[in-house]
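1. Can you look at this prediction? I've put the sequence above it.
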Amino acid sequence: MVDLWVRRPGAELACWVRGDGPAVGYAHGMMLSRAAEEARGLHDWAPVTGTRRMVRYDARAHGESSGRAVVEDYTWPRLAEDLIAVAEETGTTDFMGASMGCGTLLWAAVTAPERFRRLVLIIPPTTGVTRAGAARLYLAEAAAASFDGAPSAPPPIFAGLASYPQRVSVGDGLLPSVLRGAAASDLPGRDALAMIRQPALILAWDTDPVHPVGSARMLSEVLPNAKLQVATSEAEVRRWPDEIAEYLNS
């Protein structure tokens, strides 16, 4: 059940709202969706929804949200405009973003810094030199239109997680545009990142080349008010909702 639709140029964004209290938003990773993350079962968000109104939405072309075959729509600065619209529609000032959602959130914070109070940056994606390699892969897979959304084997940290990896959760015919938009994207530059003054909790997990710890460490060095935690086991990752709730309520 969708609780709220946010209408955007070229898309309608499906949103779910759970819990009561001050709002906190959440933006998922590329080729996932709210339902896909629920099926993976890695995080129980009860610690957050116990004290917060949690707003989750499917990015354009993902899950139940619509989209169009326009590459620029899926670049992170453009996705940041969607995130800001969701924040404005729901009165959200605290926001979480994972992977693509992390990149989207950082661009949103650079674009509209007054909109946000606290940030939670989950598994920051490849950036800089490592981003170039990811971009080549995305472009090759966009040309083949055959990307299944996951590596052949999970990172060692999730070797025991049966629900990892997952298939894509992208609308029919839109996968090449999503991939090309990702290939054209990177995190904001260091000078822009250094202007983000909001407190930021950075959560990384080890052994995943798609979300290298180096990206998280770079952010922790550049963002003026950041705290970094690196998980080295699945159990530590599963504790993240408790740690996020404590951080947001501090």
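-> Sure, I can see it.

2. contacts and neighbour counts: CA atoms only from here.
-> OK.

3. Leu179: what's it in contact with?
-> 138-139, 141-142 (C-alpha atoms under 8 Å, 6 or more residues apart in numbering).

4. filter those to the buried ones?
-> Among the contacts of Leu179, the ones that count as buried by 16 or more other C-alpha atoms under 10 Å are 138-139, 141-142.

5. could I get the contacts of Leu179 as TSV with distance to Leu219?
-> Shown next, in TSV, are the contacts of Leu179 (distance: C-alpha to C-alpha, whole Å):
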residue	distance to Leu219
Tyr138	23
Leu139	26
Glu141	28
Ala142	29
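
6. From those, which land in helices?
-> With helices taken from DSSP state H, the overlap with those comprises 138-139, 141-142.

7. Strands of this structure, start to end?
-> Here the chain has its strands, by DSSP state E, at 4-8, 11-18, 23-27, 53-57, 94-98, 118-122, 200-205, 226-231.

8. Make JSON lines out of the ones you listed and add mean neighbour count and distance to Thr130.
-> Shown next, in JSON lines, are the strands of the chain (neighbours: other C-alpha atoms under 10 Å; distance: least, C-alpha to C-alpha, whole Å):
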{"stretch": "strand 4-8", "mean neighbour count": "16", "distance to Thr130": "32"}
{"stretch": "strand 11-18", "mean neighbour count": "20", "distance to Thr130": "30"}
{"stretch": "strand 23-27", "mean neighbour count": "24", "distance to Thr130": "22"}
{"stretch": "strand 53-57", "mean neighbour count": "24", "distance to Thr130": "28"}
{"stretch": "strand 94-98", "mean neighbour count": "24", "distance to Thr130": "18"}
{"stretch": "strand 118-122", "mean neighbour count": "25", "distance to Thr130": "18"}
{"stretch": "strand 200-205", "mean neighbour count": "23", "distance to Thr130": "16"}
{"stretch": "strand 226-231", "mean neighbour count": "17", "distance to Thr130": "19"}
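
9. here's the one I want to compare it with:
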Amino acid sequence: MQTGTTSFITTGDGVRIAYRFDGRPDRPVLLLSNSIATDLHMWDGEVPKLVSDFRVLRYDARGHGQSDVPSAVYSLDRLGRDVVELLDALELPRVHVLGLSLGGIVAQWLGIHVPDRIGGLVLSNTAACLGPPAQWDVAIAELMAAPDMAGAADMFLRNWFPAAMLEADGATVQAFRRTLLTTRREGVAGSWAAIRDADLRRTIALVTQPTLVIAGENDTVTTVRHSQEIASTIPDARLRLLEAKHLPNIERRDEFLDIVVGFLRGR
């Protein structure tokens, strides 16, 4: 369990998953699960504060970052099992989980299927179901027919950041653009298929962990309505709204972290 370096596990289906620890080994572990088309570095700005309370475990989902990129349709079950196999390999019986966007969908799956492995659950800018399925089929076909990730990168950035941040084109936006342009299309397409086929609207009623739901008031991808649906279905879940688009951890970092740490501390 090295700290500050990237290591790898291999899943049961032969896919290498990259992960990294930050923080002291004696702290409770907080697993961070990323948005689609990002890698574990999307949390670089948050880790310095999080390590005051937690040992932070980050990973690249299959199809992203330094993890392998199978050219296949991914399923939510497989994405969830990747996390379970990571926890097994690292001998971590129980962790807190913070998932954003697709990471939040994976976090919901974990809460449903391995409740004994999850302490506190934070679901940020996510949904229990993002339909209709046909829209994902069109998106997948268009992405795989495109010559590169340039068009998709522009689309993701518009969805993630407010106009003022995009116009300023600062270091943060540039870093996310670089990641998008180097992300393999097969990984995004496979992950979109997992989103297309996922519908947790009924089964999240089985989640028993303390749950915090965070929504961006200006999020056009996973809207406030999606967050309200989750919070009203998971028993005793809390809902917090932030004035942000799809990445409040970036746009409203201090407020986001105060909410997350305040919720998880002591659980």
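-> In hand now; what should we look at? Everything quoted here is computed from the prediction, not taken from an experiment.

10. Quantitatively, what TM-score do the chains reach?
-> The TM-score (TM-score structural alignment, normalised by the length of the first structure) is 0.83; 244 aligned residues with a C-alpha RMSD of 2.9 Å.

11. Which of the contacts of Leu179 of the first structure are retained in the second structure?
-> On the basis of both residues aligned by TM-score structural alignment, their matches' C-alpha atoms under 8 Å, what survives of these in the second structure is 138, 141-142.

12. Let me have these in JSON lines, adding distance to Val70 of the first structure as columns.
-> Listed next are these as JSON lines, based on distance: C-alpha to C-alpha, whole Å:
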{"residue": "Tyr138", "distance to Val70 of the first structure": "16"}
{"residue": "Glu141", "distance to Val70 of the first structure": "17"}
{"residue": "Ala142", "distance to Val70 of the first structure": "13"}
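
13. thinking again about what came up before, tell me the one among the buried ones among the contacts of Leu179 of the first structure nearest to Glu221 of the first structure.
-> Tyr138 (28.0 Å; C-alpha to C-alpha).

14. The closest one -> the second structure?
-> Following TM-score structural alignment, the counterpart assigned to Tyr138 of the first structure within the second structure is Ile140.

15. looking at it, that match is touching Ser191, isn't it?
-> No. Counting by C-alpha atoms under 8 Å, Ser191 is not a contact partner of Ile140 of the second structure; they are 9.6 Å apart.

16. so stretch 189-209 of the first structure matches what in the second structure?
-> So stretch 189-209 of the first structure sits over residues 200-220 in the second structure, by TM-score structural alignment.

17. how far does that stretch stretch from start to finish?
-> 20 Å (C-alpha to C-alpha, to the nearest Å).

18. Show me where the second structure has its helices.
-> 47-50, 76-89, 102-113, 133-145, 150-160, 163-168, 171-182, 185-197, 224-233, 248-251, 253-264.

19. Which of these sits closest to Ile36 of the second structure?
-> For those, the distance to Ile36 of the second structure is smallest for helix 102-113, at 5.7 Å, taking C-alpha to C-alpha.

20. Which residues does the closest one contact?
-> In this structure, residues lying in contact with helix 102-113 of the second structure by C-alpha under 8 Å, 6+ apart are 32-36, 76-77, 79-80, 97-99, 118, 121-128, 195, 200, 203-204, 206-209.

21. swap in stretch 28-40 of the second structure?
-> Stretch 28-40 of the second structure is contacted by residues 19, 42-43, 53-61, 64-65, 94-104, 106-107, 176, 179-180, 183, 187-188, 191 when judged by C-alpha under 8 Å, 6+ apart.
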